[in-house]
Structures are given as structure tokens and as C-alpha cells.
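Novice: Have a look; sequence and predicted model below, questions after that.
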Amino acid sequence: MKEIDVKCRFCNSALQHSFADLGMSPLANSYLSGKEVMQMERFYPLHAYVCEECYLVQLPMFETSENIFGDYAYFSSYAESMLKHAKDYVDMIVERLGLGKDSQVVELASNDGYLLQYFKEHGVPVLGIEPAANVAKVAVEKGIPTDVKFFGVETAKELVKEGKHADLLLGNNVLAHVPDLNDFVAGMKIILNPQGVVTIEFPNL
């Protein structure tokens, strides 16, 4: 468990205004094994604050990313509605941006390749960045190139050194899970081509 020292995770202002205290909760999508059922489960405070400077609503305490994504239980391909939405998006954006075999699409938090598989059907080169190894393995088995990494400035620089620049950079349902927002967004700027496009989905807005 990490404490962010009561500073806003975006603008670093003092975090003082309580927004909603929902008590204690175990990690979402973190299921207990047979052995763990008889052990005390870890609970975490769901006490949200809002920054008075930038209005970002956030938890001042959060679990480390490694502990959340070490063995991730959510696979996007399990939801038919998610697959339909992904296909509709890909069909639209490929036509709108004129993407083809000479383009490069990079998805951050690409999960099991549920979305990138449709770009591949269009013949567009893809790369997924996914921190959960068990989920990324499913994407690789589908033929979706996937790097098992957390994304930020360091990862972006590594990819650029390897010749990877994104003509389309996308991230769906990811920003709410990012502990260091500024590092994540700065990395996006590094890997994006000068004329590239970023699309981000926020399911909670």
C-alpha cells in the first residue's frame, strides 16, 4: 500500500477536501483462492477526495500497480458488447484516419487483444502495452504483438529507440488505474508521431 502524502496526483496541490467516504473494500477483480478463503482478506479505504485546484477526484491511498496487475482477472473479450464496440470503433477510425499497412497503432492497457485484433484484420500493424502478464499471454496467442510493461516515459523512450512511433495511440478504461498520471501522459507525447492521433475513453464520464 502506498500513500501519496496527501498531494494531488495530478497538480501536486494539498489534498484536503473529502468527496465521498465509501468505507473499506477489497480489491476489485481480485478473487480468493481456495487456500485464501480461510484467511483474512485485505481491505482498502474507498475514501475519495477532490483537489480544490484541478478538481481531480482521487483516492489518497492506493495499492501498488504490481499487486493489482500481477494476476489480473478481467478479460475484455468476455463481454460481447465490448467486442462490438471495439469493432465499430476500429472500422470508423481506420476509415477516418486512412490507416493501412504503413501505419502503426499502439494501445496502452491492451488487455487480451480484444480491440487490436480488429486493426489486424484491416492489415494495420499493431502493438499492445499490457502490464498483466496472464492477460497479455492471451493476446500473444491471438497473434497480437504485446509488451508486458507498465507505460510511462521510460517505456515510451524504449519503444522509440526500437523504432516504434504511434500514428494512432489509444487507451480505453486505463487512466483511472494509473498512479502517476503525469508520467503516463508525458510518455504518450514521446511515442506519438508529430501528426499522430490520440483517442482515450473514460467509461465513468
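Specialist: That came through, no problem.
Novice: Only C-alpha atoms from now on, for both contacts and neighbour counts.
Specialist: Fine.
Novice: So Thr155 versus Phe184, what's the distance?
Specialist: Thr155 is 10 Å from Phe184, where distance means CA to CA, to the nearest Å.
Novice: Ignore what I typed, I meant Glu141.
Specialist: 27 Å.
Novice: quick one, which of those two is more surrounded?
Specialist: Taking other CA atoms under 10 Å, Glu141 and Phe184 do not tie; Phe184 has more neighbours (20 against 12).
Novice: what helix or strand is that one on?
Specialist: Assigned by DSSP states H and E, Phe184 belongs to helix 181-191.
Novice: now do Met92
Specialist: Applying DSSP H and E, one finds Met92 within helix 80-97.
Novice: which helices and strands sit right next to that helix?
Specialist: helix 116-121 (3 or more CA pairs under 8 Å, 6 or more residues apart in numbering; DSSP states H and E).
Novice: Now whichever helix or strand Pro194 is part of: buried residues?
Specialist: Take DSSP H and E as the rule and Pro194 turns out to sit in strand 192-201. For strand 192-201, the buried set under the neighbour-count rule, 16 or more other CA atoms under 10 Å, comprises Leu192, Asn193, Gly196, Val198.
Novice: here comes the other one, which I'd like you to weigh against the first:
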Amino acid sequence: MTLTLTTYSAWDQTLWDQIRPIYTEAFIHGAKPEKILKAMLDRGIAFLHAGWDGDELVAMAVTGLSGPVETQNLIIDYMAIRQDQRGQGKGRAFFNQLRDWAVEQHHIHAVIIEAEAEDTAENRERIVFWEKCGFISTDYVHHYIWIPETYRALVLPIMPGLEINDDGQSLFKQITTFHEKSFRKSKA
């Protein structure tokens, strides 16, 4: 299987119209509105990624960078594989391409994600997927004030010697900063 990754740093409405069904199917709760995603790209704080199997769109992601340039990390805000394409290795292949892109283009030190922490079969499957991709799950469970779901941070160290010296709270500082920038009206 060969997937092709395309990455966009500017909003492309035609592309978004193709991506939207994958995004809305995968993120029923907690999805950022389209106008916020567009503003994130317009302000240069996020990237929109598409995964193609030939000419068929099968995957999408929204990512951003956190931390100072010399030690920046990739935050995966959203990543999804089209429902009818799951279970075929495309999720891992797409993630590997995202990781490689971030290493090559931005010299990242780690990849950070947050996953729902509630103990359900679906959430356990997500965490197992990320762990199979090499991520380390942290113990800290984060409670956002504006949504009821709880989240756990996972990290994939890229640079040797990268250590998380707490239970994951420091990762949530980066995730929270990224979310705060996402909702700001002006570039900061």
C-alpha cells in the first residue's frame, strides 16, 4: 500500500470540502468549527494534511508546532482515516508520513497527541493504536473546563534522551497553549 501525503499551510476550500466528511465522521464531539480551522491556517499556526490512495482521499490530519524552534514538537490536533478504510494499516502508514514530514521539515523533538481518557472500548482501541505507533501513554488525566471529556497525553520521542519528568502535565501545557492560540483572534 502506498499513501501519498500532501500538506497545506494555506486554507484550500475545495480540499476542505473533500476532507470535511472524514473529519465530521471521526470527530462527532469536540471538533473545532471550520472557521477556527481556517483561521489557524490563515494565521500560520497549523497545517492541513491529506492522505491519498491513488486519487482517493482516505486520511486527514490537522497539526501544529509547539515550543521554541530549537526544541519544537509536533502536536497532532486531529487525525482520521475514512471509516471504510480502517483496519488496513493506512492509519499507521499515514502517521509515519506525518512524523517523517515533521522531522524533515521542522526538525521536531517529539510528537504529542491527546486521547480521550474515559475507559471505553473505543478509547482503549485508540490508545493501543498510538502505542503501536511508538507513543508512550502518560498517567495524568486532564480535565478541560469547557468540555466534559477527560484526556490523556501520549508522546513519541524523536530525539534521543528526550525525557518526560512528570506524569504528562508538561505535555498538556504545550497542548493547551496550542489550543489557546487556535481560538485567538489575532496572530500571537
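Specialist: Cool, got the structure. Remember, predicted model here, so these are calculated numbers, not experimental data.
Novice: Can you calculate the TM-score here?
Specialist: The TM-score (TM-score structural alignment, normalised by the length of the second structure) is 0.30; 93 aligned residues with a CA RMSD of 5.1 Å.
Novice: hmm, back to that, farthest pair within the buried residues of strand 192-201 of the first structure?
Specialist: Spatial extent of these (CA to CA) is set by the pair Asn193 and Val198 at 10.0 Å.
Novice: Just the terminal-to-terminal distance for stretch 25-37 of the second structure.
Specialist: End-to-end for stretch 25-37 of the second structure, by CA to CA: 16 Å.
Novice: same check, this time on stretch 81-93 of the second structure
Specialist: Stretch 81-93 of the second structure has an end-to-end distance of 11 Å (CA to CA).
Novice: for the host helix or strand of Val106 of the first structure, packing partners?
Specialist: Using DSSP H and E, Val106 of the first structure sits in strand 105-108. If you count contacts as 3+ CA pairs under 8 Å, 6+ apart, strand 105-108 of the first structure packs onto strand 126-129, strand 166-172.
Novice: Single out the most deeply packed of these.
Specialist: Most buried of these by mean neighbour count (mean count of other CA atoms under 10 Å) is strand 126-129; its value is a mean of 22.
Novice: how about the helix holding Met92 of the first structure: buried residues?
Specialist: Of all the residues in helix 80-97 of the first structure, those buried under the rule 16+ other CA under 10 Å are Leu83, Ala86, Lys87, Val90, Val94.
Novice: Those: which two are farthest apart?
Specialist: Across these (CA to CA), the longest gap, 16.3 Å, separates Leu83 and Val94.
Novice: Starting from the longest helix seen in the second structure, tell me the next helix or strand along the chain.
Specialist: The longest helix of the second structure (DSSP state H) is helix 90-106. Using DSSP H and E, the helix or strand that follows helix 90-106 of the second structure in sequence is strand 110-116.
Novice: coming back round to it: would you turn the helices and strands packed on strand 105-108 of the first structure into CSV with distance to Leu108 of the first structure?
Specialist: Shown next, in CSV, are these (distance: least, CA to CA, whole Å):
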stretch, distance to Leu108 of the first structure
strand 126-129, 5
strand 166-172, 5
